[in-house]
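A.B. asks: Requesting a structural model of the entry that follows:
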Amino acid sequence: MHAKLALADGTVFTGRGFGATGETLGEVVFNTSMAGYQEVLTDPSYTGQIVTMTYPLIGNYGTTADDEESNAVRVAGFIVRELTRVPSNFRSDRDLDSYLKASNVVGIEGIDTRALVRRLRVRGSMNGILSTADLDDASLVAKARAFPGMEGRDLVSEVVPKQSFKWDKGFGAFADHVLPHRPATKKVVAIDYGMKWNILRCLTQVGCDVTVVPGTASADEVLAHNPDGIFLSNGPGDPAAVGYAINTVKQLIPKKPLFGICLGHQLLGLALGASTFKLKFGHRGANQPVRNELTKQIEITTQNHGFAVDPTTLPKDVQPTHINLNDNTLEGLRHTTLPVFSVQYHPEAAAGPHDSSYLFEEFRKLMD
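C.D. replies: Model (predicted):
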């Protein structure tokens, strides 16, 4: 099955389609992880994006329901160099091709992903279209150019749960020696802007009784649960476009201990008075070095974001706590007098390193 990927700059790649048929539009980005493709596929933060995996062989261990980070495949499309159609893994429920077919997500293999990623690194992430239907180059490029970009788009409203619920699935397969297994003694409200399930597993493992509320919830609705602490989740899109969430976080800051991850970190920064900006091609992978400015220790982290908080706009009572060693962007912040902190990267990432798992224990101690 022939397929094409067209970028807004006029570049067209021809390959073989897999997964669903049809066409899909989105921002074309890349992830440098060698494993964890199912976690990538089901991460709501990738909503609206066509994801390229830089590792050349994808699909070799199939897919399993135990590794999903949400209840659906969230990427707009998927790009790989070579697809493994016969996986070898005793945990596998189905192969990647069947998994994407069932989720109605279009994929393409057989293109030069190295050339694609080099183009994205030089020119920045850009809009694109992936199609097995329309194979006319000019038509595809025109569609890619007409597609709106990420900046100014509220994608959170597309992925938030419709109503609140209690997390009752425990910590499941994630449980390991990294985090202590504590009884549930702290009530936490997790505000879901497009949250990965492994965050909920980690919070549960360190002794939190977690209630999840939609990212559209008001401060009064959050506080009505009488939590000991409030968690701000990851999610997709431009943080500055989610005004309702920023307003809610502003009202919550003086009320309860807060911990934010990824989009939650950006929303906290905006609520504290800082500003955000779009990165050229973002940080997406399981191998990003970050320095903890408080301990001077280096953490190898998993990341997935296209926006960042501008450290030069932080107010005087907010200090940077973590810095990305690749480009010196802000990776963490903490209020100097209030029990409020956040990180840009993903300490819960099951497919990546566990260097930053301590942050969940810090959040629990903050509630003490």
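
A.B. asks: going forward, measure contacts and count neighbours with C-alpha atoms only.
C.D. replies: OK.

A.B. asks: what's around residue 206, how many residues?
C.D. replies: For residue 206, the count of nearby residues is 24 (other CA atoms under 10 Å).

A.B. asks: want to put them side by side, so please do this one too:
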Amino acid sequence: MKYQSRKKAILLLSDGTIFYGKAVGKEGSAFGEVCFNTGMTGYQEIFTDPSYYGQLMVATNVHIGNYGANDQEIESDSVKIAGLIVKNFSYEFSRDLADSSLQEFLENNNLLAISDVDTRALVSYIRDNGAMNAVISTEVNNIERLKKELAAVPDMNGLELASKVSTTEPYFVGNPNATYKIAALDIGIKKNILRNFEKRDAYIKVFPYDTKFSEMSDWEPDGYFLSNGPGDPEPLTQAIATAKEILENDLPLFGICLGHQVIALANGISTYKMHNGHRGINHPVKNLVTGKGEITSQNHGFAIHREDTEKHPNVEITHVHLNDNTVAGMRMKNKNCFSVQYHPEASPGPNDSTYLFDLFIDNIKKAKTKA
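C.D. replies: Predicted structure coming up:
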């Protein structure tokens, strides 16, 4: 069969470490920051999540592809990861709802993938040594050239990527006659976030990543949303400025992941690049307001400094990650604003965190009542 005589492939890390595997379909090379996701399912949503733009994704689940691909299970209009690294790749699938095999999905999206990699050893290495740039390639005899090309790939620290995934023109989602109007700043937005707003009787206008507050406010929305997205939040100077103006006007504001980090920076709270980030669908978070635990989906390589957050007189930490005590959520004491460092729309709990969308709508209702 086709997959029994596949080409050799390698994963070359920026520190010179090499892992060996075999090509899945497409040949060539793909560069990016290598990271891993511990989810047992949801691989298609991961591949199309804009927050993963420019990253080489290691799937820790040993079998990938066994339930095929479904045209509806996407979070954006195209694959966003730079490449895929797996242990066992399933060419056959057994799922009635699948529209194609995962191999066909990858080929249609021109994505390079390699399998037969010792992903357990690879993930252990990343955990110990941290996330780093890498290349996956079928050019196994050109390692020295690959090393030179890899050295030229920019580091994720300081890298602005929102412009690579954001819409270039505003667009609308939902019913124009809905009760609430939400202006969303697209710095890498996922489709399911928009679906959750739409389900709550909201009409959403999605704006490009560098849109100024004046343009968003001209639409006269009831609330503002800052989306998830890829890269370092610090270079997003316009998004930070927009967040500051929303806060100055005390308008309802909600942020997820990169949006959460942008809101922090707008408040003078600094961010940092994590050792290897949080990526998976089983991350335990404690809500400090209610005392309840949540099983969350997370996907971020940057975080906000806890010390800065604790020192801020107008910011309260509302959620903490129970594995490492990083800040997983915050709210402002003097403004109509809150944010979280995880994905309530992904629903791994499955409904542990969907209350956050309801909370945002409640904040909008209160603001409309005051007005």
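
A.B. asks: TM value for the aligned chains?
C.D. replies: With the length set by TM-score structural alignment, normalised by the length of the first structure, the two chains reach a TM-score of 0.94; 356 aligned residues with a CA RMSD of 1.5 Å.

A.B. asks: Compute the number of surrounding residues for residue 5 of the first structure.
C.D. replies: For residue 5 of the first structure, using other CA under 10 Å, the count is 29.

A.B. asks: Contact partners for it?
C.D. replies: Residues in contact with residue 5 of the first structure, defined by CA atoms under 8 Å, 6 or more residues apart in numbering, are 12-14, 108, 128-131.

A.B. asks: May I see the residues you listed organised as TSV, with distance to residue 68 of the first structure added?
C.D. replies: Converted to TSV, the contacts of residue 5 of the first structure look like this (distance: CA to CA, whole Å):
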residue	distance to residue 68 of the first structure
12	32
13	30
14	30
108	21
128	26
129	25
130	24
131	26
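
A.B. asks: among these, which recur in the second structure?
C.D. replies: With both residues aligned by TM-score structural alignment, their matches' CA atoms under 8 Å, the contacts of those that the second structure also has are 12-14, 128-131.

A.B. asks: tell me which of those residues is nearest to residue 235 of the first structure?
C.D. replies: Using CA to CA, residue 128 comes nearest to residue 235 of the first structure of these, at 21.0 Å.

A.B. asks: Show me what that closest one lines up with in the second structure.
C.D. replies: Superposed on the second structure with TM-score structural alignment, residue 128 of the first structure falls opposite residue 134.

A.B. asks: Apart from its neighbours in sequence, what residue is nearest its match?
C.D. replies: Leaving aside its chain neighbours, residue 134 of the second structure sits nearest to residue 13 (4.3 Å; criterion: CA to CA, 6 or more residues apart in numbering).

A.B. asks: what's the counterpart of that neighbour in the first structure?
C.D. replies: Residue 13 of the second structure maps onto residue 7 in the first structure, by TM-score structural alignment.

A.B. asks: Contact partners for that match?
C.D. replies: Contacts of residue 7 of the first structure by CA under 8 Å, 6+ apart are 28, 126-129, 141, 144-145.

A.B. asks: can you check residue 323 of the first structure too?
C.D. replies: Residue 323 of the first structure is in contact with 290-293, 329-332, counting by CA under 8 Å, 6+ apart.

A.B. asks: any idea which element it lies in?
C.D. replies: According to DSSP states H and E, residue 323 of the first structure maps onto strand 318-324.

A.B. asks: Give the aligned range of that strand in the second structure.
C.D. replies: With TM-score structural alignment as the criterion, strand 318-324 of the first structure aligns to 315-321.

A.B. asks: and the spatially most central residue of the first structure, how far is that from residue 289 of the first structure?
C.D. replies: Geometric centre of the first structure, nearest residue: residue 45, 3.7 Å, by CA atoms, centre = their mean. Look at residue 45 of the first structure and residue 289 of the first structure: by CA to CA, to the nearest Å, they are 21 Å apart.

A.B. asks: Perfect, that will be all.
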